[in-house]
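Visitor: Could you work out the structure for the sequence below:
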Amino acid sequence: MPSAPQLTARPAGRALTGTVRAPGDKSISHRSMIFGAMATGVTEVEGLLEGDDILATARAAEAFGATVERLGEGRWRVTGQGGLKTPASVIDCGNAGTGVRLLMGAAAGYPITATFDGDASLRKRPMKRVTGPLTEMGARFDWAAVEDRLPVTVHGGNLEGIDYLQTVASAQIKSAILLAGLNATGETVVTEPEKSRDHTERMLRAFGAEVGVEPLNLNGGGEGWKITLKGGQTLTGTTVSVPGDPSSAAFPLAAGLIVPGSVVTVEGVMLNPLRTGLFETWIEMGADLTIADERESGGERIGDVTARHSALKGIVVPESRAASMIDEYPILAATAAFAEGATVMRGVGEMRVKESDRISLMVNGLRACGVRVEEEAEGFIVAGGPVRGGATVATAHDHRIAMSHLVLGLAAEQPVSVLDPEMIATSFPGFVEMMNGLGAEIV
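Guide: The predicted structure follows:
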């Protein structure tokens, strides 16, 4: 990934074609490092996403006492000592929101003290959504400057399980509670009226823990579940095969949908039903999106996804789908700009507390490119139509904002530039090279 102050996507003068492989899934990659550090014995990881966020989590795993080795491209070995030790220095999580929140949960379960920090972007993100339930379990937190914001020091150990009703569908909150619950006395229960990603539950089982999951039948027809974890369980090192990240696959697939004549295939994409909301939405919009060779890898369904240039139409995206695609709304908004009619995206206020205020940044960027957008407190509406382009877009160092506007620029009337593109490396190292290999011009 070049360290240029900006990148520019020029309208594609030809169709994009080719087959690529998505980077390893970010959620699975974070968890493989953290679970491996907590476990006893060796965890072998294949297909790890080697982005900045994951490398920060790998360094944290080492700081907590594990031996972490890179064996080759995407191949890593983590040798855990059966628990986390007090680190010698501050744990710098860089820009990794998932990394810091899961690590805080893991550290809270041990009788250790650890201070967590991050870059300027991560320091703006709320942390009490995680430290609140961990405090209920018995952990203590000291805020260095501003309450609810990094840096923060956790004093762990002597935790008791809690029965927690989750009001925000967040896999990060759930995962932090469950990781702390491994070393708490009694049972830890998380009730989710609205399902969030279940990677932690799946991976805990792969590492030898017993996790109970019961469906909830809610009044009003909603679907949720109750997760139960007994304390005092230990993890055992295992082999983790990281599937392709559907959030990353979304970018070349989106380009395939909006650049005339294009046919783009991304191989080995995770098809966990709690991660495929964007694909469902695109299909409802009229996208020619097909999946071939469905198979299982590392406990997850994967398949090869092909996107062909399509005439899209605007739809109202079901609010209940937000949890399964919260990171994909920026690229959905970029594709919606080329649809006929309006695409309504509501119930996505969580976007405002990601790496940036993603609603505001997407609204501003799309408007600069000539797209009509209506901003709301908990969402936004993108009116499809001609996309002029010809703008330089501020990204607030947010990788998904940058990539979404670069994809938009491939089908706009004029080039689109993004500022501060170096953060793309946090989740998608090799993005520019992959896109240009398909026939794009991003320089």
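
Visitor: only C-alpha atoms for contact and neighbour calcs from this point on.
Guide: Fine.

Visitor: Any figure for the gap between residue 354 and residue 338?
Guide: Look at residue 354 and residue 338: by Cα to Cα, to the nearest Å, they are 25 Å apart.

Visitor: no no, residue 414
Guide: Taking Cα to Cα as the measure, residue 414 falls 14 Å from residue 338.

Visitor: Just want to know which of these two has more residues nearby.
Guide: Shown here are residue 414 and residue 338; by other Cα atoms under 10 Å, residue 338 has more neighbours (27 against 17).

Visitor: Checking the more buried one next. Helix, strand or coil?
Guide: The local conformation at residue 338, judged by DSSP: H, G, I helix; E, B strand; the rest coil, is coil.

Visitor: wait, isn't it in contact with residue 388?
Guide: No: applying Cα atoms under 8 Å as the test, residue 338 and residue 388 come out as separate, 10.8 Å apart.

Visitor: could you pull out the strands for the stretch 151-300 of the chain?
Guide: In chain order, the stretch 151-300 of the chain shows strands spanning 152-155, 163-165, 187-192, 211-217, 223-230, 239-241, 263-270, 288-297, 300-308, with DSSP state E, counting those that start in this stretch as the criterion.

Visitor: Name the stretch among the ones you listed that sits most buried.
Guide: When you average the neighbours per residue for each of the strands of the stretch 151-300 of the chain (mean count of other Cα atoms under 10 Å), strand 263-270 leads with a mean of 25.

Visitor: quick one more, to check against the first:
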Amino acid sequence: MALRPTITLLPPNAALNGQVSPPGSKSITNRALLLAALAKGTSRLSGALKSDDTRHMSNALRQMGVTIDEPDDTSFVVTSSGVLTAPEAPLFLGNAGTAVRFLTAAVCTVKGSVTLDGDDYMRKRPIGPLLDALGRAGLDAQSATGCPPVQVRGTGPLQVKRFEIDGGLSSQYVSALLMLAACGDAPIEVALTGKDIGARGYVDLTLACMRAFGAHIEVLDDTLWRVAPTGYSANDYLIEPDASAATYLWAAEALTGGRIDLGVAAENFTQPDADAMHYIAQFPRMQAQINGSQMQDAIPTLAVLAAFNQTPVRFVELANLRVKECDRIQALYDGLNAIRPGLATVEGDDLLVAADPALAGTSCDALIETHADHRIAMCFALAGLKVSGIRILDPECVGKTYPKYWDALASLGVKFENR
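Guide: Next up, the predicted model:
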């Protein structure tokens, strides 16, 4: 069996200072790509992310008759008739959760059958609540396992009055239905069947993006939206930098006592993960309990930072982390305890990080299994800024959302060993 590649950071023993421009937001890029594809005309998306996830989304849209040009490293030019057509082959979406979930809903407008599939990790990620919601509305979207692959049999124009969805497991289900709802032939209500919703801030991102492409949405209350049958209009759209990516740089700054200029202040982000800066700014006296339900992708960053805090930190309401690219609660537990046994414990869906500022300057022999999860690779790189001997498996998995992550750290003076 071939050896899997690893990367080992060499602790810089100095403050990290410099300027880094984070990539565009993955969450906003994939929303904007889909909405531009559903709009008649040509849209230019600027500041966009070019990564594995957005490549899977753009390639799938191309398979369905949309023209997408890429004139530079941060732009997509999307030209569409406003109608998606049935692809000749299944849509392969890797482990891109936004692409699979958003497209599962959107292809209900296609006349014909569409199969959506992904890699082995994606085939373990649940999509049942979204399929149930589509089915109750009279649409034909099915999966034998409750996970991809998914088979959708679309009939073209959408004749639905109401979607009901349990958004507790993932806000992406809610966003998928909201974006679809503007394609109806009459107003469509989208209703939550419970008050809980994972990362509600991402639904707000969806609504903002929809409105930018001409949708009209009434927010009737915290659990109910009414979407007008406007369809979408082509638009030129500027995508803000990725807040989840920014968290690694903010944490690197805090850990090393440095100053990293991202070109945008934390308070100017609209993405929920920017709230992590509130807790990063507390370091090394982070508060004793942090709720992760509304900034899920930032929790790996905060958990590794907490390992160097002065006092223990309990992370609560993390159930959604179990259905990300991997079971991130388990991956964080395994990785932290590989650095030092007893550094982390799990109680239900809570993660307790024991915290030990004396870790800084020590060495270990820790092999971090990333499970091909970009966020696990990037967060444990932070530990490598302070502890020697941390080897991170499959470092290129960062290409899912931040292909130039290792280059960004190198630009700040961090050195590596690659094997």
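
Visitor: Tell me how they score on TM after superposing.
Guide: Scored against TM-score structural alignment, normalised by the length of the second structure, the superposed chains reach a TM-score of 0.90; 400 aligned residues with a Cα RMSD of 1.9 Å.

Visitor: still on that earlier bit, now the strands of the stretch 151-300 of the first structure as CSV including distance to residue 119 of the first structure?
Guide: CSV is the format used below for the strands of the stretch 151-300 of the first structure (distance: least, Cα to Cα, whole Å):
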stretch, distance to residue 119 of the first structure
strand 152-155, 13
strand 163-165, 30
strand 187-192, 30
strand 211-217, 34
strand 223-230, 33
strand 239-241, 29
strand 263-270, 29
strand 288-297, 34
strand 300-308, 32
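
Visitor: For residue 418 of the first structure, which of the ones you listed is the nearest?
Guide: Distance to residue 418 of the first structure, taken as Cα to Cα, is lowest for strand 263-270 among the strands of the stretch 151-300 of the first structure, at 23.5 Å.

Visitor: and that closest one with strand 288-297, angle?
Guide: Taking axes from the mean of the first three to the mean of the last three Cα atoms, to 10 degrees, one finds strand 263-270 of the first structure and strand 288-297 inclined to each other by 30 degrees.

Visitor: and residue 30 of the second structure, how many neighbours?
Guide: 23.

Visitor: Please report the distance of the nearest residue to residue 356 of the second structure once chain neighbours are set aside from residue 183 of the second structure.
Guide: Residue nearest to residue 356 of the second structure in three dimensions, not counting chain neighbours: residue 308, with 5.2 Å by Cα to Cα, 6 or more residues apart in numbering. Residue 308 of the second structure sits at a distance of 49 Å from residue 183 of the second structure (criterion: Cα to Cα).

Visitor: would you list every one of the helices in the second structure?
Guide: Read by DSSP state H, the second structure holds these helices, from start to end of the chain: 26-37, 52-63, 97-106, 128-136, 171-181, 200-212, 243-256, 276-280, 299-306, 328-339, 374-383, 405-411.

Visitor: could the ones you listed go into TSV alongside distance to residue 83 of the second structure?
Guide: Listed next are the helices of the second structure as TSV, based on distance: least, Cα to Cα, whole Å:
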stretch	distance to residue 83 of the second structure
helix 26-37	8
helix 52-63	11
helix 97-106	10
helix 128-136	19
helix 171-181	12
helix 200-212	16
helix 243-256	32
helix 276-280	39
helix 299-306	38
helix 328-339	37
helix 374-383	33
helix 405-411	36
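
Visitor: between the ones you listed, which gets nearest to residue 12 of the second structure?
Guide: By Cα to Cα (comparing all of the helices of the second structure), the closest turns out to be helix 243-256, at 8.7 Å.

Visitor: quick one: contacts for the closest residue to residue 116 of the first structure other than its chain neighbours?
Guide: Distances taken as Cα to Cα, 6+ apart place residue 91 nearest to residue 116 of the first structure, at 4.8 Å, with adjacent residues excluded. Each residue near residue 91 of the first structure by Cα atoms under 8 Å, 6 or more residues apart in numbering is listed here: 60, 63, 114, 115, 116, 117.

Visitor: change it to 10 Å
Guide: Under the criterion of Cα atoms under 10 Å, 6 or more residues apart in numbering, the contact list for residue 91 of the first structure reads 56-57, 59-61, 63-64, 100, 103, 114-118, 151, 153.
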